[in-house]
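>>> kindly return the folded structure for what I paste below:
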Amino acid sequence: MTSNPTLPNYARIVEVGPRDGLQNEKQAIGIDTRINLVNMLAEAGLSYIETGSFVSPKWVPQMANTDQVFAGIHRQPNAAYIALVPNMQGFEQAVTAKADEVAIFTTASETFAKKNTNCTIAESIERFKPIIERAKALNIPVRGYISCIAACPYEGLIAPIEVAKLAAQLISMGCYEVSLGDTIGSATPEQISEILECVLPYVPADKLAVHFHDTNGRAIENIHVALQYGISVIDSAIGGLGGCPYAEGATGNVATESVVDLLDKLNIRHDINWEKLNKASQYIRQALTNSAP
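Take a look at the predicted model:
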């Protein structure tokens, strides 16, 4: 492992709980609950918050009425409120909702692409080109996601070079950052090291983020590896919410609380208020308990 011996001084957490977390909950989540959660997260100091996605409610019913969530939040001046968009229609909805940023998503697995987005990887890239062009014209930053960087529930292990090429392609198209996702939470620290060794010659560390699910309890170890390679942007979900509805068993993003705890132990600054973060965590856990069928 040829990681950077100097850890970053500061790490930015991208809070994905209100979108990637809640989208995989079984019960419907009220609009007011989603608004309150986003507000509490911003008050806790989280400056990048995935607020929702403009996908068909037929496929992801928990993300219905995302426009009302964007309309109802109290926007903090130093926070960016992000919307996930699958296509141009979703992008235009995000623009109308005044999303500060948009995120697009593809995968390193052809089979997963077909099951998740009903198209090939190449077709998904073509679908993003007009979105990125329009976003540039409107000065809206675009973040890219790559799922299944280590393994796919259908294909098994994924070749790291495929991840590297795809990440480089997204950056060249105009994404300012690419988030590397271990969607089924199966990756080991050794695999993450191997993937980053392959990706970093194609995309520099300051344009990469990591997005780990904690299915096998290795997410924090994997984040520690990424930090040692100079990656300082970490996706996480309050309370360890969610997973991917198209990857059975991939329960739970790494908890934001666990990431903050790791950063504290490593003396890496994060600017998040621990007490307010815990209040947000307790709030959403209680709300989910109360709305459970």
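
>>> rest of the way, CA atoms for contacts and neighbours
OK.

>>> what ranges does the stretch 51-200 of the chain have for its strands?
For the stretch 51-200 of the chain, strands defined by DSSP state E, counting those that start in this stretch occupy the ranges 80-84, 101-107, 142-147, 151-152, 156-157, 177-182.

>>> may I see the ones you listed organised as CSV, with mean neighbour count and distance to residue 71 added?
Shown next, in CSV, are those (neighbours: other CA atoms under 10 Å; distance: least, CA to CA, whole Å):
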stretch, mean neighbour count, distance to residue 71
strand 80-84, 25, 11
strand 101-107, 24, 15
strand 142-147, 24, 21
strand 151-152, 23, 36
strand 156-157, 13, 41
strand 177-182, 25, 26
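
>>> here's the other one to compare against:
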Amino acid sequence: MRKGYSLFSAVLANLTFLATDVLACSTCITALADYYLPPIYLWVLIATTWFIFNAEVSSTTGITLNLYPKKNVLGLSITFAIILFIFAGAFSGLGVMLLMFVPAVAAFVQSFNPQLRGDFPGGTRAIYWIGVIHLVGVVCAVVIMVHTHLTRTPENFIVKWSGTSIANIKLNELQAQGPQALDALQYIKKNGGEYLAAKADESIKQIEDSKNANRKVAPVADRNEKVEGHTATVPTPAIDKLSWSKPKNTNSIGMGFVYIKPGTFMMGSPDGGPANSRHELQYQVTLTKGFYMQTTEVT
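Take a look at the predicted model:
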């Protein structure tokens, strides 16, 4: 019986502490458990050390202790875990892990019953302190769990468990929030790995593109400008009436600009103009894109 629980402890520890940032079942199950029972490493440590400490006491004294849960408790836990895994597959990971904790909890409760502690010199005291230490550990784990649930943000969890199924689900939920999740996405881009940085950057660009697509374009109005001594009607942005946008019409040295809209127009001096003496005749020009033209002559 002792060997069986030592093997159980070793398997549980390996599934949890040796999990790495890969798309493996052990990592996904551990991440899922940590989402509901943080910090999962502490809970697993409490469960494994319980069996290890008691196995050590039993091995040292040479007496088999009745500290382990009865066979029917262990058998029921394993049976339900197998049934759950058959019907739910990988999605049952958290349920299987919780069922595997049942024997540990049962053994912990039994340790406080004097009739189940065994009868050998010093055994009662050793078992008592093992129980007290683990009880303190459980209380600390509960306090940390509550604090984590109150303070942990989705982006913190996503960065910690990058690549796992539960982290990908939370990332998709975050991306669906749009501009509201911009700060969280920037945090993920900065602190996550290459995969998370790429996913977050893609969402950030989509948010920025949507902002640009919804940005209003200032209307234009006509006014008269003096160009080379001639009065010409040219369009310019009527931005002075817009409270939400105040772009400058002048550059850093005070040069004025007017907006030339796309279209077809005549370029050159009109008939009778002063430039006709230099054979600068008019011709048709098609402008496909608008631009700002300086109104001050540069010589």
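
>>> work out the TM-score between the chains.
The TM-score (TM-score structural alignment, normalised by the length of the first structure) is 0.22; 102 aligned residues with a CA RMSD of 5.7 Å.

>>> quick one: which of the strands of the stretch 51-200 of the first structure is nearest residue 235 of the first structure?
For these, distance to residue 235 of the first structure was read as CA to CA. The smallest value, 7.9 Å, belongs to strand 177-182.

>>> who does that closest one touch, helix- and strand-wise?
Secondary structure elements in contact with strand 177-182 of the first structure, counted by 3 or more CA pairs under 8 Å, 6 or more residues apart in numbering; DSSP states H and E, are strand 142-147, helix 160-173, strand 208-212.

>>> hmm, back to that, what would the strands of the stretch 51-200 of the first structure look like in a markdown table with distance to residue 114 of the first structure?
Compiled in a markdown table, those are given as follows (distance: least, CA to CA, whole Å):
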| stretch | distance to residue 114 of the first structure |
| --- | --- |
| strand 80-84 | 18 |
| strand 101-107 | 10 |
| strand 142-147 | 13 |
| strand 151-152 | 12 |
| strand 156-157 | 15 |
| strand 177-182 | 17 |
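
>>> hmm, back to that, which stretch among the helices and strands packed on strand 177-182 of the first structure is buried most, on average?
Neighbour counts averaged per stretch over these are highest for strand 208-212, at a mean of 26; criterion: mean count of other CA atoms under 10 Å.

>>> which stretches of the first structure form helices?
Taking DSSP state H to define them, one finds helices in the first structure at 31-43, 66-72, 88-96, 110-117, 121-137, 160-173, 189-199, 219-228, 256-265, 274-291.

>>> to residue 121 of the first structure, which of the helices and strands packed on strand 177-182 of the first structure lies closest?
Taking CA to CA as the criterion, residue 121 of the first structure comes closest to helix 160-173 out of those, the separation being 9.1 Å.

>>> and the angle from the closest one to strand 101-107?
Computed by axes from the mean of the first three to the mean of the last three CA atoms, to 10 degrees, the angle separating helix 160-173 of the first structure from strand 101-107 equals 150 degrees.

>>> now do helix 160-173 of the first structure against strand 208-212, angle only.
130 degrees.

>>> buried residues in the host helix or strand of residue 159 of the second structure, which are they?
For residue 159 of the second structure, the host element (DSSP states H and E) is helix 154-160. Of the residues in helix 154-160 of the second structure, those buried under the neighbour-count criterion (16 or more other CA atoms under 10 Å) are 154, 155, 156, 157, 158, 159.

>>> other residues contacting that helix?
The list of residues contacting helix 154-160 of the second structure from outside it, by CA atoms under 8 Å, 6 or more residues apart in numbering, reads 35, 167-168, 170-171, 174, 184-185, 187-188, 191-193, 196.

>>> neighbour-wise, give me the winner out of these.
Neighbour counts for the contacts of helix 154-160 of the second structure, by other CA atoms under 10 Å, peak at residue 185, which reaches 26 neighbours.

>>> ok, and the closest non-adjacent residue to that one?
Taking CA to CA, 6 or more residues apart in numbering, and ignoring the residues beside it in sequence, residue 185 of the second structure has residue 200 as its nearest neighbour in space, at 5.3 Å.

>>> where does the one you found land in three-state SS?
Of the three states, residue 200 of the second structure takes helix according to DSSP: H, G, I helix; E, B strand; the rest coil.

>>> hmm, back to that, and residue 235 of the first structure, which of the helices and strands packed on strand 177-182 of the first structure is closest to it?
Using CA to CA as the criterion, the shortest distance between residue 235 of the first structure and those is 4.9 Å, found for strand 208-212.

>>> so which elements touch the closest one?
Contacts defined by 3+ CA pairs under 8 Å, 6+ apart place strand 208-212 of the first structure against strand 177-182, helix 219-228, strand 233-236.
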